[in-house]
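Trainee: Build me a structure from this.
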Amino acid sequence: MKSIVQDRYGPAPEDVLRLAEIDKPTIQRDEVLVRVHAASVDRGTWHVMAGLPYPIRLAGFGLRRPKSPNPGRSLAGTVEAVGAGVTGFKPGDEVFGISSSSFAEYARVRTDKLAPKPANLSFGQAAAVPISGLTALQAVRDHGRVQAGQKVLIVGASGGVGTFAVQIAKAYGGEVTGVCSTAKADAVRAIGADHVIDYTREDFADGQRRYDVVLDIGGNRRVSHLRRALTPRGRLVIVGGETDGRWLGGIDRHLRAHLLSPFVGQKLGTFVSSENAQDLMTLRDLIESGKIAPAVDRTYPLSEVAAAIRYMLDGQTRGKLVITI
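Mentor: Predicted coordinates for the structure are as follows:
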């Protein structure tokens, strides 16, 4: 089968990714073989590819070299075969979920990370959902605990996670303000943000406005700066924001938020997204009800995965980048 292949870690996609013919994966008892129709790129794609910051290698992606053939993870496709212990899926089912090495014609997927594809989405749209959608859902629902009538600020509202977070916060009844650049303001309004702040012209933490929940998905603003945008009992959820550090890569800011939280009235923290089928089903329900929809910026063929990652690294993405296979 055709697959993107990576033999070593490296920060430049053009240097470490190539298209090759490899063997079709063999599934285990609790796995499903999926004929991949589409996959997607997110910031985590680069981390898995680069092996940075270094703790990601200890998380199971390979210490000295990549454990999986390629860094693709989100996918949508058709079930080709099921393992002997699998129930609930059969060949021909249209599915979406999370795997390893999804930049390929076939991928093996655990059933606890797989769900029926939303009926109203194409495969390309569905592939844009899993990782970014799960992160946004858990940030809004579980950690931000957004409730109807609350004022919600989303920093990095135009990105892959941000575009889902805006819509999910609206679905939970929040009054949403999105923070983005001038060029992306119209796109953030188009997905339902009640207000948009252009960070190149305004400081969202100028003390004039306060929010019940702040989701910091993009940028590297200090925790003290983000706290100025919160109400006295508000909740800060740090979802993203990175540095070039090889050891921590911005994780130190997350740790400072956790350490400070017990000593202030505001709730400050971060989280690691849980990849699970139950929340994929929640996203499916939200999508099929018309409350959220993936925002797809560009689509690339399998042979141009490196170009898609480069486009994301250049910071121009509005929503998600999809790979068609």
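Trainee: Could you use CA atoms for every contact and neighbour count after this?
Mentor: Noted.
Trainee: hey, which strand is longest across this protein?
Mentor: Longest strand of the chain, by residue count under DSSP state E: strand 31-41.
Trainee: C-terminal to it, which secondary structure element comes first?
Mentor: helix 43-50 (DSSP states H and E).
Trainee: quick one more, to check against the first:
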Amino acid sequence: MLTGSHTMKAVVMRGYGAPNVLEYVQDAPRPQCAANQVVIAVEAASVNPLDCKTRSGELRLMLRRRFPLVLGNDVSGRVVKVGADVEGFAPGDEVFCMLDANARRACNGFAMSGSYAEYAVTRADTLCRKPQNLSHVEAAAVPLAALTAHQALVDRAKLREGQRILINGASGGVGSFAVQIAKALGAHVTAVCSARNVELVEGLGADRVIDYRETDFCEESRQYDVVYDVVSNRSFGECCGVLGPAGVYVQNVATLSSFAFPLVRPAAKLFGREKRLEHVWVTPSGEELAKVARLIEAGAVRPVVESVYPLDRAAQAHEAVESGGAAGKTVLRVA
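Mentor: The predicted structure is shown next:
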């Protein structure tokens, strides 16, 4: 149960801007929970590029926020309070999840968050029990990135055993999970990254690694059943040449083309063009995260943590994420 003060330590922002708008405070209000929610004592939270884009205001038209705001979509910690309608979880349970602080699902997929704090609230349907073979710091690096990769490969690309996939941006948070999940699905994986991360990506199971500074994969003669453009720096048109006859191009960034493609695809199929364009808009799901957790417990998937910062250095953590080129995830140690 929650005891003592009704305030908590947290990192808040009172407006959009550079990393220095992130302010460490010790008197933020603790979250309350609705009947279908739980309150989590946060052990660790990860920093995602989504957090940086939200902080800078880049997503202000898509993700409307009220200030003061606590960022953070990933959490690993311990349940301290459950709502009246919650079943399957109790105080003391160690859990991890991609937060959704809304009592109802957000229509845009991304919801109110708030894991840069001592306590966070989320709906029970987003929760998953923390894998026993992960620390809280490691577990916090998993949810958003792994769910993005899983939803891209399983839900969008329909990746199957024996297929060939190219992952562009294979050493980052999402990319490192995509390599491992693709291998767990039985695919042949070609990974694209910088030279300094080749050894890491090979260690994650990639069958072939391309240094993007040396080779332009779009100019090669090899073809793939799936191209997953994690960093979204190539277009569907550029990748069409390396896609097989019924190949799928998946990107993490929604574009006008990705919204329009489903409208024109029926006409394209009339002309014998089966290639398709998909984008993934990650949504919290405890059920799907449990599938990833089983892969983690089986040793088929592991998080890659690049660096760990204390909560009061969240601004520096954002600077590190925005500098680019990091291998894996950046995590805030809260407790």
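Trainee: what helices or strands is the longest strand of the first structure leaning on?
Mentor: When contacts are defined as 3 or more C-alpha pairs under 8 Å, 6 or more residues apart in numbering; DSSP states H and E, strand 31-41 of the first structure packs onto strand 74-82, strand 106-110, helix 123-127, strand 320-324.
Trainee: Okay, and the residue most central in space within the first structure sits in which element?
Mentor: Nearest to the mean C-alpha position of the first structure, by C-alpha atoms, centre = their mean, lies S132 at 2.3 Å. According to DSSP H and E, S132 of the first structure maps onto helix 130-137.
Trainee: in the second structure, what residues pair with that helix?
Mentor: Alignment of helix 130-137 of the first structure against the second structure: residues 143-150, by TM-score structural alignment.
Trainee: Could you do stretch 302-317 of the first structure as well?
Mentor: Using TM-score structural alignment, stretch 302-317 of the first structure pairs with 311-326 in the second structure.
Trainee: would you list every one of the helices in the stretch 201-325 of the first structure?
Mentor: 223-227, 251-260, 277-288, 305-313 (DSSP state H, counting those that start in this stretch).
Trainee: Next, format those as a markdown table and append distance to V152 of the first structure and mean neighbour count.
Mentor: A markdown table is the format used below for these (distance: least, C-alpha to C-alpha, whole Å; neighbours: other C-alpha atoms under 10 Å):
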| stretch | distance to V152 of the first structure | mean neighbour count |
| --- | --- | --- |
| helix 223-227 | 13 | 17 |
| helix 251-260 | 19 | 16 |
| helix 277-288 | 19 | 19 |
| helix 305-313 | 26 | 19 |
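Trainee: Would you mind telling me which of the ones you listed is nearest G160 of the first structure?
Mentor: Between G160 of the first structure and the helices of the stretch 201-325 of the first structure, the shortest gap by C-alpha to C-alpha is with helix 305-313, which sits at 10.0 Å.
Trainee: how far apart are the closest one and its match in the second structure?
Mentor: Following the fit onto the second structure, the mean deviation recorded for helix 305-313 of the first structure is 1.0 Å by mean C-alpha distance after the TM-score superposition for the first structure.
Trainee: Which residues does that helix contact?
Mentor: Contacts to helix 305-313 of the first structure, defined as C-alpha atoms under 8 Å, 6 or more residues apart in numbering, come from residues 4, 12-14, 17, 41-43, 45-46, 103, 300, 317, 321, 323.
Trainee: That's all I had, so thanks and see you.
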